[in-house]
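J.: everything below, folded, please.
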Amino acid sequence: MKSIFTMLLCVIGVSVSFAQESSNPLSFGVKGGANVTALRVENPDGGFVAGGFGGLYTNYRVSEKFAVQLEVQYGQHGVYSNVNSDVTIPASMISPDLPQNMFGTMETLGRVNIRTEYLSIPVVAQYYLGEKKNFAIEAGAVFSFLTRSEVEFDGTSQVKDIHLLVDGNQVPAGIDDIDITETTANSIEEGTQFKKFDFALTAGAAYYIPNTNFNINSRVVYGLTDVADNTTPDDWKKTINFQFGLGYTF
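T.: This next block holds a predicted model:
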């Protein structure tokens, strides 16, 4: 991944030098802003998380109306998922020393917070509109490489109503509620893994402010890769990312 990043920086650097020394339609810039991201799931019970992004871009103006833009970005992504469940479990799941006929209700209430960071390489085609050609619509692909992930369970998990099952009847076991928050948190955090690569399609728009080098841009990034490697819960699937940024062209 470091070699890819270095290679892209070299390509951009060469492009900048060439553009500065000639009338070549290559230009170079920096951009940054906010990411609002989540995971698309079949049964959503959570929401979007805000983060930031920043990076470099090089733009090749094919004609007055068309251009191709290559970018290198580093961005923060995330999602949160609410957890509210009651499941009957055998007490032996808590400790193998407990009787096989002992059961309880595992009550878990809280929120799973997920933070990921990606090195992304968007490649987009742009079409310029307006009399001054300072408004562009764009579409393309994004190739992302996971660099960091963090999963945290913020809540409580307890086993309540502990009882013995004797001849089909429930008999109180005389045991107080058992707190298993740490065990549940470890299970969620260790059981939630993400793949190292994500592929997405993107579309958006940019406005190049007249008489300045600044531009305002926004995109939606729609993931096509199932990013979960070892899913918890099973229906976590693909990313969605809304990006709002400010760019400066040198």
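J.: C-alpha only now, for contacts and for neighbours.
T.: Noted.
J.: what residues of the longest helix anywhere in the chain count as buried?
T.: Under DSSP state H, the helix in the chain containing the largest number of residues is helix 2-21. Burial within helix 2-21, assessed by neighbour count using 16 or more other C-alpha atoms under 10 Å, is assigned to 8-9, 12, 15-16, 19.
J.: what helices or strands is the helix or strand that that helix is followed by leaning on?
T.: Downstream of helix 2-21, the first helix or strand assigned by DSSP states H and E is strand 26-41. Where contact means 3 or more C-alpha pairs under 8 Å, 6 or more residues apart in numbering; DSSP states H and E, strand 26-41 is packed against helix 2-21, strand 46-61, strand 66-90, strand 236-249.
J.: got those as TSV, with distance to A206 columns?
T.: Formatted as TSV, the helices and strands packed on strand 26-41 follow (distance: least, C-alpha to C-alpha, whole Å):
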stretch	distance to A206
helix 2-21	20
strand 46-61	13
strand 66-90	12
strand 236-249	9
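J.: quick check: T105 vs G78, distance?
T.: 31 Å (C-alpha to C-alpha, to the nearest Å).
J.: looking at those two, which is more packed in?
T.: Neighbours were counted for T105 and for G78 using other C-alpha atoms under 10 Å; G78 has more, 25 against 19.
J.: could you also give me the structure for this next sequence, so I can compare it with the first?
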Amino acid sequence: MKKLFAFVFALVSVGAVAQTSVGVRGAFTSGTFTKFDLIENVTPEFRLMPAGSGALFVEIPVTSNFSIQPELGYIQKGFAIREGIDVGGEFLGINIPVNGKVNFRSHYIEMPVLAKFHIGDKNATHYYIALGPSVGYLADADMRIRVLDIFPVTTNINKDFYKPIELSGVAAVGFELPVAEKVKVFTEARYIHGFSRVLDSGIFELPVRSRTLSGGMGVKFTL
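T.: All right, here's what the predicted structure looks like:
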């Protein structure tokens, strides 16, 4: 955690020196994993899992329309099994009841570094696109089970079943609107494409990677 706080402090310090912008972003996410056999002879369909994310960021201008944007955020990834599928059995050390509707959730501290291109005058209302890599650190993992549509039960999952680090690529498009002299609000759609395998069985590597869509909004302040 000390390294994370040091990283945030470094971002703010760089932004202050460069007279750039700092901001916060929140988003609704919908994610899934690439398909594999959960349990022998059972192949339920993976559904998108609704969740949330948030981040702090610094936008450092390089030219009038191009910036570098490091971020530090939290994001929840995973997948869902829906429609009352008769799962039954054990996965990742947890017993799954028959007719259980399940969300497999992994919680990441995410650190993207984006190249941000402003389309038009960035001091006025305009669009932008952003692209770049991201490194995620697995903070926790759990499974939420809803039995017979009555009540949810959340159970921790042994993090040893997951790889601790995930490498991803981020693509975003947004719309930015000035609301005061040094304050802008924005809305943004983002796609995160996982390149790393995220599960580790301890015996063989499962070809499972994350895919996440998000939509949200935020505010940034010019220093």
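J.: how close are the two chains, by TM-score?
T.: The TM-score (TM-score structural alignment, normalised by the length of structure 2) is 0.74; 192 aligned residues with a C-alpha RMSD of 3.0 Å.
J.: now the angle from the biggest strand by length in structure 1 to strand 66-90?
T.: In structure 1, with assignment by DSSP state E, the single longest strand is strand 135-166. Note on geometry: by axes from the mean of the first three to the mean of the last three C-alpha atoms, to 10 degrees, strand 135-166 of structure 1 and strand 66-90 are set 10 degrees apart in direction.
J.: on that earlier part again, and the buried residues of helix 2-21 of structure 1 as JSON lines, adding distance to F53 of structure 1?
T.: Below are the buried residues of helix 2-21 of structure 1 laid out as JSON lines (distance: C-alpha to C-alpha, whole Å):
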{"residue": "L8", "distance to F53 of structure 1": "17"}
{"residue": "L9", "distance to F53 of structure 1": "17"}
{"residue": "I12", "distance to F53 of structure 1": "18"}
{"residue": "S15", "distance to F53 of structure 1": "23"}
{"residue": "V16", "distance to F53 of structure 1": "22"}
{"residue": "A19", "distance to F53 of structure 1": "26"}
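J.: farthest-separated two in these?
T.: For those, the farthest-apart pair by C-alpha to C-alpha is L8 and A19; their separation is 16.3 Å.
J.: returning to that earlier point: so which bits of the longest strand of structure 1 are buried?
T.: Judged by neighbour count (16+ other C-alpha under 10 Å), strand 135-166 of structure 1 contains these buried residues: 135-146, 149, 151-153, 155-164.
J.: after that strand, next one along is what?
T.: strand 169-172.
J.: which residues sit against that next one?
T.: 161-165 (C-alpha atoms under 8 Å, 6 or more residues apart in numbering).
J.: just name the closest of these to A200 of structure 1, please.
T.: Each of the contacts of strand 169-172 of structure 1 was scored against A200 of structure 1 by C-alpha to C-alpha, and D161 proved nearest at 46.6 Å.
J.: aligned counterpart of the closest one in structure 2, please.
T.: Aligned by TM-score structural alignment, D161 of structure 1 pairs with nothing in structure 2.
J.: just give the nearest non-adjacent residue to D161 of structure 1, would you?
T.: Among residues not flanking D161 of structure 1 along the chain, G104 sits closest, at 5.4 Å (C-alpha to C-alpha, 6 or more residues apart in numbering).
J.: okay, and that neighbour sits in which element?
T.: Element membership of G104 of structure 1, judged by DSSP H and E, is strand 102-129.
J.: now for that strand, which elements pack on it?
T.: If contacts are counted by 3+ C-alpha pairs under 8 Å, 6+ apart, strand 102-129 of structure 1 sits against strand 66-90, strand 135-166.
J.: list the buried residues for it?
T.: For strand 102-129 of structure 1, burial by neighbour count (16+ other C-alpha under 10 Å) applies to 102-109, 111-128.
J.: residues in contact with the alignment partner in structure 2 of Q193 of structure 1?
T.: For Q193 of structure 1, the aligned residue in structure 2 is F161 (criterion: TM-score structural alignment). Residues in contact with F161 of structure 2 (C-alpha under 8 Å, 6+ apart) are 92, 199-202.
J.: of those residues, which ones are shared with structure 1?
T.: Here is what carries over to structure 1 from the contacts of F161 of structure 2, by both residues aligned by TM-score structural alignment, their matches' C-alpha atoms under 8 Å: 199-202.
J.: give the helix, strand or coil label for P210 of structure 1.
T.: Following DSSP: H, G, I helix; E, B strand; the rest coil, the label given to P210 of structure 1 is coil.
J.: ok, the residue nearest to the spatial centre of structure 2 - contacts?
T.: With distances taken as C-alpha atoms, centre = their mean, I75 lies nearest the centre of structure 2, 3.7 Å away. Neighbour list for I75 of structure 2: 52-54, 107-110 [criterion: C-alpha under 8 Å, 6+ apart].
J.: from S134 of structure 2, how far off is it?
T.: I75 of structure 2 is 12 Å from S134 of structure 2, by C-alpha to C-alpha.
J.: any residues in contact with both of those two?
T.: E110.
J.: got the contact list for the residue opposite A38 of structure 1 in structure 2 once aligned?
T.: Following TM-score structural alignment, the counterpart assigned to A38 of structure 1 within structure 2 is T32. Residues near T32 of structure 2 by C-alpha under 8 Å, 6+ apart: 46-49, 77-80, 210-212.
J.: ignoring the adjacent residues along the chain, who's closest to T32 of structure 2?
T.: F79 (4.1 Å).
J.: and F199 of structure 1, by the same measure?
T.: Nearest one to F199 of structure 1, counting by C-alpha to C-alpha, 6+ apart, is F143 at 5.0 Å.
J.: what's the match for that neighbour in structure 2?
T.: In structure 2, F143 of structure 1 lands on V135 (TM-score structural alignment).
J.: so its match versus R25 of structure 2, what's the distance?
T.: From V135 of structure 2 to R25 of structure 2 the distance is 18 Å (C-alpha to C-alpha).
J.: next: F117 of structure 2.
T.: Distance of F117 of structure 2 to R25 of structure 2, computed by C-alpha to C-alpha: 18 Å.
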